[in-house]
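J.: coordinates only, sequence not included:
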C-alpha cells in the first residue's frame, strides 16, 4: 500500500468546474480502508490490463521501427503506477502509519536500463533526422508508434476523465461538509496533543521532508489515522465526492462517451498489433 500525500495544487482548481452549489449527498458510508473508496468516474479510467496491453503494443511497433535502423528496443521493466483509490484521502492503515509515517513506500522492481545514446535519439527523435542513412520519423520511433496506435486522438479530450477526477477532489476538499469533518478531526488531534487544522496540513508538514520517518512523524501519522477513523473523515469525503463526480459525469456525458468509444477502438488496434 502506498501512502499518497495531498497535492496542494488541487485546492485551486474549483474554479474550473461548473456549478457552485454544493450537491446533496446520500447516506454517509463508513470507510475503514482505502479499498472502500469507489467513485463514479473510476469507470472511465484505464484498467491495469488495458495499460499493459497498450504498452506491449507500443513495444511491438517501436521495436519494428528501431530495427529499420539496426537498433533494438527493449522497454524498461519499471512497474506502472497504481490507479487505485487506496490513498485518495490519505492513509487509513494504522500499520502503515506506524511503520512509514507520511513517507511513501518506494515501488519495487529493477531500475530502468540506460539506453545507448544513439538508440535513445532514434527512439525519441531528439537531435537526429536520419540515422545510418535512414530518415527518422517525426517524434522518433515512439512517435511513429503513437500515430499507428492512437489515430485521431487529437479529435477527443483524452485527458478528460483525469481532469474531472482532479476537479472533483478540489471541490470536495472545499465543501462545507468536508471542512466540518476536518474540524472534528482537528479536535480529536488536539486531544492527542497535535495541532493541525486538517489532514492535508499534517501530511505535508515540512518536518517530514526527511530520508526516513522520525518517531515524531510516525506518532503524528498514527494519531492522524486514528482520528480519521474515529470521525469517519474518509466516509464524508467519499459521499461528497461521489455527488460531485456524478454531477461532473452528467455535465460531460457526451465527451466522456467519446473518450470511452475511442479507448475501445485503441484497445482493438493494440490487440491486433500484439497478436501479430
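T.: Received it, and whenever you're ready, just let me know what you need. Because the structure is predicted, anything quoted here is derived from the model rather than measured. Numbering: from 1, shown residues only.
J.: Only C-alpha atoms from now on, for both contacts and neighbour counts.
T.: OK.
J.: what about residue 63, distance to residue 200?
T.: For residue 63, the distance to residue 200 equals 44 Å [C-alpha to C-alpha, to the nearest Å].
J.: So the two - more neighbours on which side?
T.: A direct count of neighbours by other C-alpha atoms under 10 Å for residue 63 and residue 200 places residue 63 higher, at 20 against 17.
J.: helices and strands around the helix or strand in which residue 179 is found, which ones?
T.: Residue 179 belongs to helix 176-191 when assigned by DSSP states H and E. Judged by 3 or more C-alpha pairs under 8 Å, 6 or more residues apart in numbering; DSSP states H and E, helix 176-191 is in contact with helix 215-231, helix 233-251.
J.: Next up, a structure to set beside the first:
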C-alpha cells in the first residue's frame, strides 16, 4: 500500500509532463493504463515477476497468489474435524437458547436480517448476535479457528514458498523504488 503514494506522485508528474489528464486516463487507447501503468512499471523495475505479464493484470496476479494461498488455508480449516466438532458444539449452544442454525454462516446470513447497510438491527437480530457471541466464547470458536489457520498457513507457506518469496521480493523492490522516488523525486 505504501508504494501507491509514490505511484500517485509519478502519475501526477506524468500527466503534467505529457499533457495527459483524467480524460486520457479513461481512454481505451492509452498504453499501460496511462501513467498509472507506467508508475507501477517504474516501481517494479528490477523485480523478478512471479508470473508472466500475459493473461491479465500483473498486479491482480500478484494479489491472487497471496489470496489463493490464504483461501486454501481457510478451506482446510473449515474442513478440519476439530472445526466441524467445534461448529457442532456452537450449534448445540445456540439451540439451547432457542436458535436453530447449523453454523455461524447461517446465523450471520439469516435473511431476516436484511442487507440494508446502516439500518438499525432488529431486537431479534441483537438477541441472536448476543447469543452467538456467548456461544463462540463457550466453544472457543476463535481460538480453534485461529489455531487451525496458523497450522494450515505454515503448510501452505511451505508448499508455495517459491511463489510467495517472489511476491515478497516484488514488494521489497517496490518499497525500495518508492523510497527512491520520495527521496529524489524521480523514478529509478
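T.: Great, that's in hand. Please read all numbers here as calculations on a predicted model, not as lab measurements.
J.: TM-score for the pair, please.
T.: The TM-score (TM-score structural alignment, normalised by the length of the second structure) is 0.82; 170 aligned residues with a C-alpha RMSD of 1.9 Å.
J.: check the fit of the following helix or strand past the helix holding residue 179 of the first structure onto the second structure and give the mean distance.
T.: Sequence-wise, the next helix or strand downstream of helix 176-191 of the first structure (DSSP H and E) is helix 199-203. Comparing helix 199-203 of the first structure with its match in the second structure after superposition yields a mean distance of 0.9 Å (mean C-alpha distance after the TM-score superposition for the first structure).
J.: for helix 199-203 of the first structure, which positions count as buried?
T.: 199, 200, 202, 203 (16 or more other C-alpha atoms under 10 Å).
J.: mind giving me CSV with these and columns for distance to residue 126 of the first structure?
T.: Supplementary listing: the buried residues of helix 199-203 of the first structure in CSV, determined by distance: C-alpha to C-alpha, whole Å:
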residue, distance to residue 126 of the first structure
199, 43
200, 40
202, 43
203, 39
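J.: element containing the residue nearest in space to the middle of the second structure?
T.: Per C-alpha atoms, centre = their mean, the C-alpha nearest to the average position across the second structure is that of residue 67, at 6.1 Å. In this assignment (DSSP H and E), residue 67 of the second structure forms part of helix 58-79.
J.: Who are the packing partners of that helix?
T.: The contact analysis (3+ C-alpha pairs under 8 Å, 6+ apart) places helix 58-79 of the second structure against helix 141-159, helix 161-184.
J.: Could you export these as CSV, including distance to residue 132 of the second structure?
T.: Shown next, in CSV, are those (distance: least, C-alpha to C-alpha, whole Å):
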stretch, distance to residue 132 of the second structure
helix 141-159, 10
helix 161-184, 36
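J.: hey, which of the ones you listed is tucked in deepest?
T.: helix 161-184 (a mean of 17; mean count of other C-alpha atoms under 10 Å).
J.: quick one: that helix to chain centroid distance?
T.: Chain-centre distance of helix 161-184 of the second structure: 18 Å, with C-alpha atoms, centre = their mean, to the nearest Å.
J.: Run the angle between it and helix 141-159 for me.
T.: Here the directions of helix 161-184 of the second structure and helix 141-159 differ by 90 degrees (axes from the mean of the first three to the mean of the last three C-alpha atoms, to 10 degrees).
J.: Report the angle between helix 161-184 of the second structure and helix 58-79.
T.: Interaxial angle, helix 161-184 of the second structure versus helix 58-79 (the same axes, to 10 degrees): 140 degrees.
J.: List the buried residues of stretch 141-161 of the first structure.
T.: Residues of stretch 141-161 of the first structure classed as buried by neighbour count (16+ other C-alpha under 10 Å): 141, 142, 143, 144, 145, 146, 148, 149, 150, 158, 160, 161.
J.: What is the end-to-end distance of that stretch?
T.: Start-to-end, stretch 141-161 of the first structure (C-alpha to C-alpha) is 28 Å.
J.: Can you pull out the residues in contact with that stretch?
T.: Residues from elsewhere that reach stretch 141-161 of the first structure, judged by C-alpha atoms under 8 Å, 6 or more residues apart in numbering: 41, 44-45, 57-58, 61-63, 65-66, 122-125, 137-138, 255-256, 258-259, 262, 266, 269-270.
J.: The same query, at a cut-off of 6 Å, please.
T.: Contacts to stretch 141-161 of the first structure, defined as C-alpha atoms under 6 Å, 6 or more residues apart in numbering, come from residues 58, 61, 62, 65, 123, 259.
J.: Just the buried ones among those, please.
T.: 58, 61, 62, 65, 123, 259.
J.: ok, and the closest non-adjacent residue to the counterpart of the first one in the second structure?
T.: Per TM-score structural alignment, the equivalent position to residue 58 of the first structure in the second structure is residue 7. Of all residues not flanking residue 7 of the second structure in the chain, residue 39 sits nearest, at 5.1 Å (C-alpha to C-alpha, 6 or more residues apart in numbering).
J.: aligned partner of that neighbour in the first structure?
T.: In the first structure, the residue paired with residue 39 of the second structure is residue 145, using TM-score structural alignment.
J.: Repeat that for residue 167 of the second structure.
T.: Residue 167 of the second structure maps onto residue 259 in the first structure when the alignment is built from TM-score structural alignment.
J.: Its match and residue 161 of the first structure, how far apart?
T.: According to C-alpha to C-alpha, residue 259 of the first structure and residue 161 of the first structure sit 8 Å apart.
J.: Residue 130 of the first structure too?
T.: Residue 130 of the first structure is 38 Å from residue 161 of the first structure, by C-alpha to C-alpha.
J.: same thing with residue 71 of the first structure?
T.: Taking C-alpha to C-alpha, one finds residue 71 of the first structure at 37 Å from residue 161 of the first structure.
J.: just residue 225 of the first structure next, same as before
T.: 29 Å.
J.: Which position in the second structure pairs with residue 225 of the first structure?
T.: Counting by TM-score structural alignment, residue 225 of the first structure corresponds to residue 133 in the second structure.
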